[in-house]
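Colleague: A predicted structure for the sequence below; I have some questions about it.
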Amino acid sequence: MPVEIERKYLVTSDAWREDMAGTPYRQGYMCVSELATVRVRQAGERAFLTIKGATAGLSRAEFEYEIPVPDAEIMLRDHCTKPLIEKTRYEVPFGGKIWTVDVFDAANAGLIVAEVELTHADEQVQIPPWAGREVTDDPRYRNSSLISDPMNGSDQ
């Protein structure tokens, strides 16, 4: 079974930024419950349908399938809770890992979050100097929560 194991941090400075291109993301949620979350995501020129299981510590089951972009556009428009999550994602190498830095737009403008995927829950990672408070266990920073309760940079 595919498993996602990640840690999440608020970003405290622009020190991570270099001349790198980000990928625009639009994503919405068809279902958000304690048992599972069903997400539709358009990432640049690609689209995905993702089912995530309940979170247990740092991990949860994750099943992701590429879907046609026109299908994703219809699902995002007609079948997902509004507002959609809009953000730009950057891949930032640090400490032997690739960190994803999400710069949120629209209702969550100003919020910047960094995530790092782990190979196992006990894995030790080097935390970048631009990563501040860890919010892995704070459900308010889950993308699915940001739809119903948006945050901006001043909420950090």
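Modeller: Received it, and whenever you're ready, just let me know what you need.
Colleague: going forward, measure contacts between C-alpha atoms and count neighbours the same way
Modeller: Will do.
Colleague: so which elements touch the longest helix along the chain?
Modeller: Counting by DSSP state H, the longest helix found in the chain is helix 69-78. In terms of contacts (3 or more CA pairs under 8 Å, 6 or more residues apart in numbering; DSSP states H and E), helix 69-78 is packed against strand 36-43, strand 46-53.
Colleague: okay, one more to line up with it:
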Amino acid sequence: MSESGFGDFEFERKFFVRELPAAAASDPTPALIVQAYLFASDGYAVRVRVQGPAPAELDATPAELVVTLGEESLGTMTAKGPAVGGTRYEAERELDPLVAAQIVGRSEHVIAKVRYSMWLGEDGWIIDQFLGRNAPLLLSEVERGSPVVDLAIPAFCVSEVSEDDRFRNEYLAHRPFGTWAGEYLAELEHRGPTFVDTLGRNQFEGS
């Protein structure tokens, strides 16, 4: 949720990543996120999330992983609207983490991921490393309190997927990346990387 006077809106851009960058891998406190989508249609979604410190062992189902988070985790419920131009309505409220964990553990459409955080230049970035049926997907995101314009894009960002609905978490919860990864990689090889060019001037690392 934005804290810069825009109310319940988030402003972010998202990118496909091939390998976990060293700056992310050095994060000493990565987070485990397990979240369920109770509803998702036409860009609208209702999500329940449990988040806490990532355990050393991640080879488990989402239902098993959520149990490892325990009482020190954070539980939230979020209502989302369709994304337009890197802006999306998002109203988030806290839940008792034990209640949130029970909801997630009983839900059908669930994803699990490890989130790494880092600071690059003027922006804070995250890398989400998806687990289970969404592995080996890696996505990077940058979020601001206002529209993300004139962005310095790191070299690890292979192609922008901010406007590709297939990379929204609610889509991945219903159609895991592992079931269509080959299709996407062939598409990327054929057309090459693309980046949104309507949000100011993109600045590419090394150019």
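Modeller: Nice, I can see it. None of these values were measured; they are calculated from a predicted model.
Colleague: sorry, back to before: in structure 2, point out the residues matching the helix or strand just after the longest helix of structure 1.
Modeller: Sequence-wise, the next helix or strand downstream of helix 69-78 of structure 1 (DSSP states H and E) is strand 85-94. On structure 2, the counterpart of strand 85-94 of structure 1 by TM-score structural alignment is residues 111-120.
Colleague: neighbouring contacts of that stretch?
Modeller: The contact list for stretch 111-120 of structure 2, computed with CA atoms under 8 Å, 6 or more residues apart in numbering, reads 23-25, 27, 29-36, 54, 62, 124-132, 134, 169, 172-173.
Colleague: narrow those to those in helices?
Modeller: Ala23, Ala24, Ala25, Pro62, Asn169, Leu172, Ala173.
Colleague: any of those residues buried? List them.
Modeller: Among these, those buried by neighbour count (16 or more other CA atoms under 10 Å) are Ala24, Pro62, Asn169, Leu172, Ala173.
Colleague: what residue in structure 1 is paired with the third one?
Modeller: Yep, that's Asn169 of structure 2 we're talking about. By TM-score structural alignment, Asn169 of structure 2 lines up with Asn143.
Colleague: also the first one?
Modeller: Alignment note (TM-score structural alignment): Ala24 of structure 2 maps to Arg17 of structure 1.
Colleague: ok, now Ser159 of structure 2?
Modeller: Using TM-score structural alignment, Ser159 of structure 2 pairs with Arg133 in structure 1.
Colleague: can I assume that match sits in a strand?
Modeller: Yes - under DSSP: H, G, I helix; E, B strand; the rest coil, Arg133 of structure 1 sits within a strand.
Colleague: let me know how buried it is, in neighbour terms.
Modeller: 11 (other CA atoms under 10 Å).
Colleague: what of Gly132 of structure 1?
Modeller: 17.
Colleague: Ala43 of structure 1 against Thr23, yeah?
Modeller: Yes - using CA atoms under 8 Å as the test, Ala43 of structure 1 is close enough to Thr23 to be in contact (6.5 Å).
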